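Let me see the structure of the following:
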Amino acid sequence: MLMDMPYRSKATSTAKAYREGEEPSKKRVVLPTRDAKRRLECPVKKKPIEVTIEDVEKITQIAMQSNSPTCDRDALLAILSFHVMLRASEAEEIRWDDVIQSGDLIEVVVKRTKNDQMGLGRSSFFHYTPGSDADILMCRWRLRNKKRTCEYVFSNADGSRRLTEQSISAAATKMLKLVGKAGATHHGFRRGGANHLRAQGHSLEEIRTRGRWRSMTGLQRYLKDIPEAQGCKSTMRTRGGLEELEESDEE
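Next up, the predicted model:
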């Protein structure tokens, strides 16, 4: 008699109950939440604070008026970082022998850089005016360090040791805050220098070479859209009408 009774396993009953419980859910409307969740997980990238040549000039003027060794050093850091587009890690390694003045040119030798696969170092050049504030700061800071033992350009106040990459970044953030660019970092000098050269009409290859970018793709992420980069001359509106902006060759 037991053989005639239908056998139902516990597992089969559980599976049936699960399917019956799932039936109502199949009738529900499934919303495209996957893409929405992905958008929530990827916040909008924060726009970097722009650093311009005017900011570098303001930092230079503060140093000229203060006659402070630390201000001289920080202003020189701003000048070289902007015009040579130094990374903080590169600025840390700059020695006095790596900065060569010749006529109206300054050569900065960067010993270790990302696009130097041979490890021979790269030279970056920029124009400067002899007797200018930048020239005075360079000479003044060099004289202050003449009797000190540290061979690096960017050293601490007593000249006993070089600044670390973190100290250089902190000094840059501090001086940029003084000129109204709170939140800007040392890397803003590199980005600002690239856009400054682009606005002057320099080619992408010239900017890439001076700034030691490994690829053109890496450089283009730093550049903003400007009329000059697209072959359009910029104009500004004055009280008398429109005035054309002349492109300057000065750097």
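
alpha carbons only for contacts and neighbour counts from here, please
Fine.

quick one: the strands in the stretch 51-200 of the chain?
Remark: strands assigned in the stretch 51-200 of the chain by DSSP state E, counting those that start in this stretch are 99-102, 105-110, 122-127.

export these to a markdown table and tack on mean neighbour count and distance to Ser66?
Below are those laid out as a markdown table (neighbours: other Cα atoms under 10 Å; distance: least, Cα to Cα, whole Å):
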| stretch | mean neighbour count | distance to Ser66 |
| --- | --- | --- |
| strand 99-102 | 14 | 24 |
| strand 105-110 | 20 | 25 |
| strand 122-127 | 17 | 25 |
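
okay, those strands in TSV with distance to Phe189 next?
Output for the strands of the stretch 51-200 of the chain, formatted as TSV (distance: least, Cα to Cα, whole Å):
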stretch	distance to Phe189
strand 99-102	18
strand 105-110	16
strand 122-127	15
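
So for Lys58, which of the ones you listed sits nearest?
With Cα to Cα, the closest approach to Lys58 among the strands of the stretch 51-200 of the chain belongs to strand 122-127: 18.9 Å.

so what does that closest one touch, helix or strand wise?
strand 105-110, helix 204-211 (3 or more Cα pairs under 8 Å, 6 or more residues apart in numbering; DSSP states H and E).

and for comparison, fold this next one:
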Amino acid sequence: MVEWLRSGAVVECDNETAVELARAVGWIRHNLEWAGMRINEEKSQWEDSQAGNESALHSRCLQQTAVRMEEEDSRCTEVAPSERNGLAPELLEKTGYMLKESGRGGFSGERGAMLEDLERELSRAGRTDLMGVARSALEGCVASSTLKNYSGADRARRRLAAACGLEEEADLSLCLFVLDAMAKKRSKSTIATAIAAFGYSRGEDPKESRFGPILKAAMRTAARSVPVSSHPKATREEVESILRWGTREGAGAADLRIAVITLFSFGTLLRPSEAVALKREDVSEKSGVGEKLILGVSVRSAKNDQEGKGRTSYFSLGPGSTGRLAWLRYSQFLAERSAAYLFPSINSPDTPVKSNFVRKELTRACAAAGIDRLIPHSLRGGGASASIQEGASLDQVQKRGRWRSADGMTPYIADSIETQGGTLSF
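Okay, the predicted model is just below:
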């Protein structure tokens, strides 16, 4: 229906028909958005079937569907003027295809009004060139990954509002989205992101609005009622298996690369987004006790590093270890290619690999190494659990893994005698 409307098939219709068509299109797009988010949450949780092939097929289909949805989303959001001319004006407005000419750049409410006032004042002063700086300042006050999450959440809220015939900027649209998310058993993080995104764009605290009590209650209820899925924790033995496979005779460059990604993710508790963003200059080497090689990995901007201060985590490689051999060979590979990124594309050295690609490569490595399937966060959780088992405190592991709070770290820690500080004796 979206393609049919965009084709210009409808140029005139009465107002009632326009409303119904707009509502139908809105619901279709909202449900596609919701399905896409569910795919992103669930596509990594397929367990291998006895045959081993069925889950791989499912995973590939899910990933292809997610890619198609992302492409369709960009086409539906960015509509060329020639395409918009084929639709009746009232239909364009109700389906959300009208471009906003207010110059607010994604901001609304008090923050949007403030930007409009600032633009008028700067215009009188002859310095409208500073508007871009002002918007950059507002956007730069949060991490880029957070801004991306805000954008996705705000898009989903607007689409649901349009589907229900509500004003996209009304506080009711946020309340509607939150209640709809609860009805669909979405996680607390989904609800929290939607609330934070709405507050960021408007410069107001949604929890202080007329629907504030409902939003606060929704946060508490979602935290209790929506179960948190726990991913498997990688063990040292599993990481060692991947390293042996990646450094075997005849191993390709891609095999060695995913082996080193596994090593770094386990050793410094990297998030997938942190791993793919690393550059060669972010890794430092120094000698340790007993001929150990200590690697320092500087994470320039973690997901929760809103101020962009960066953090450095360390791990060591013993003499003659498989990990040290993998790093030595991989360092030579990087030097030969003059790559800027630590984990570049094989065919394009100036381009880093993507998080989704790392997930697929790790699945391939696990199958080839003969171990159970792991996901990138399995390495982060496994490294955290191993650190505690070897004597590190919870506070030390929290710093090493760049967690903002102990609550955020808890799901990554495996239950064991060591991680619980031993046993209580009688």
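
overall similarity of the pair, as a TM-score.
Remark: TM-score between the superposed chains equals 0.70 [TM-score structural alignment, normalised by the length of structure 1]; 195 aligned residues with a Cα RMSD of 2.4 Å.

returning to what we had before: indicate which one of the helices and strands packed on strand 122-127 of structure 1 is closest to Arg95 of structure 1.
Closest among these, using Cα to Cα: strand 105-110, at 8.8 Å.

Now do the contacts for Met118 of structure 1.
Met118 of structure 1 makes no contacts at all, as judged by Cα atoms under 8 Å, 6 or more residues apart in numbering.

What does it correspond to in structure 2?
Using TM-score structural alignment, the equivalent of Met118 of structure 1 in structure 2 is Glu307.

Ala171 of structure 1 too?
That one, Ala171 of structure 1, aligns with Glu361 by TM-score structural alignment.

How about Thr14 of structure 1?
Using TM-score structural alignment, Thr14 of structure 1 sits opposite a gap in structure 2.

burial of Thr14 of structure 1, as a residue count?
11 (other Cα atoms under 10 Å).

secondary structure element for it?
Assessed by DSSP states H and E, Thr14 of structure 1 sits inside helix 10-26.

Just list what the helix ranked longest in structure 2 packs against, helices and strands only.
Longest helix of structure 2, by residue count under DSSP state H: helix 15-42. Here helix 15-42 of structure 2 touches helix 54-77, helix 89-95, helix 144-163, going by 3+ Cα pairs under 8 Å, 6+ apart.

residues in structure 1 matched by that helix, start to end?
So helix 15-42 of structure 2 sits over no part of structure 1, by TM-score structural alignment.

so how far is that helix from its chain's centroid?
22 Å (Cα atoms, centre = their mean, to the nearest Å).

which of the residues in that helix are buried?
18-19, 21-30, 32-34, 36-37, 39 (16 or more other Cα atoms under 10 Å).

still on that earlier bit, report the separation between the match of Met118 of structure 1 and Glu54 of structure 2.
The spacing between Glu307 of structure 2 and Glu54 of structure 2, counted by Cα to Cα, to the nearest Å, is 44 Å.

which residues sit in contact with the alignment partner in structure 2 of Glu151 of structure 1?
Matched to structure 2 by TM-score structural alignment, Glu151 of structure 1 sits across from Ala340. Each residue near Ala340 of structure 2 by Cα under 8 Å, 6+ apart is listed here: Lys279, Arg280, Glu281, Pro349, Asp350.

Looking at these, which two lie furthest apart in space?
Within these, Glu281 and Pro349 form the most distant pair, 15.0 Å apart (Cα to Cα).

Those two: which is more packed in?
Pro349 (17 against 11).

Would you confirm that that one contacts Ala339?
Yes: under the criterion of Cα atoms under 8 Å, Pro349 of structure 2 makes contact with Ala339 at 5.2 Å.

Leaving out chain neighbours, which residue sits closest to Arg404 of structure 2?
For Arg404 of structure 2, ignoring the flanking residues on the chain, the nearest one in space by Cα to Cα, 6 or more residues apart in numbering is Asn304 at 6.8 Å.

Quick check: the residue most central in space within structure 1 vs Gly119 of structure 1, distance?
Most central in structure 1 under Cα atoms, centre = their mean is His187, positioned 2.9 Å from the mean C-alpha point. According to Cα to Cα, His187 of structure 1 stands 23 Å off from Gly119 of structure 1.

Contact partners for the aligned partner of Ile375 of structure 2 in structure 1?
Matched by TM-score structural alignment, Ile375 of structure 2 corresponds to Thr185 in structure 1. By Cα under 8 Å, 6+ apart, the residues touching Thr185 of structure 1 are Ser169, Ala172, Thr173, Leu176.

Gly218 of structure 1 -> structure 2?
By TM-score structural alignment, Gly218 of structure 1 lines up with Gly408.

mind checking the SS state of its match?
Using DSSP: H, G, I helix; E, B strand; the rest coil, the three-state assignment for Gly408 of structure 2 comes out as helix.

related to what we said a few turns ago, just to check, the match of Ala171 of structure 1 is in contact with Leu256?
No: Glu361 of structure 2 lies out of contact with Leu256 (Cα under 8 Å); the separation is 10.9 Å.

who's more crowded, the two?
Leu256 (24 against 20).

How much space separates the aligned residue in structure 1 for that one from Asp135 of structure 1?
Using TM-score structural alignment as the criterion, Leu256 of structure 2 maps onto Asp72 of structure 1. As defined by Cα to Cα, Asp72 of structure 1 lies at a distance of 11 Å from Asp135 of structure 1.

One more: Leu105 of structure 1?
Per Cα to Cα, Leu105 of structure 1 is found 11 Å from Asp135 of structure 1.
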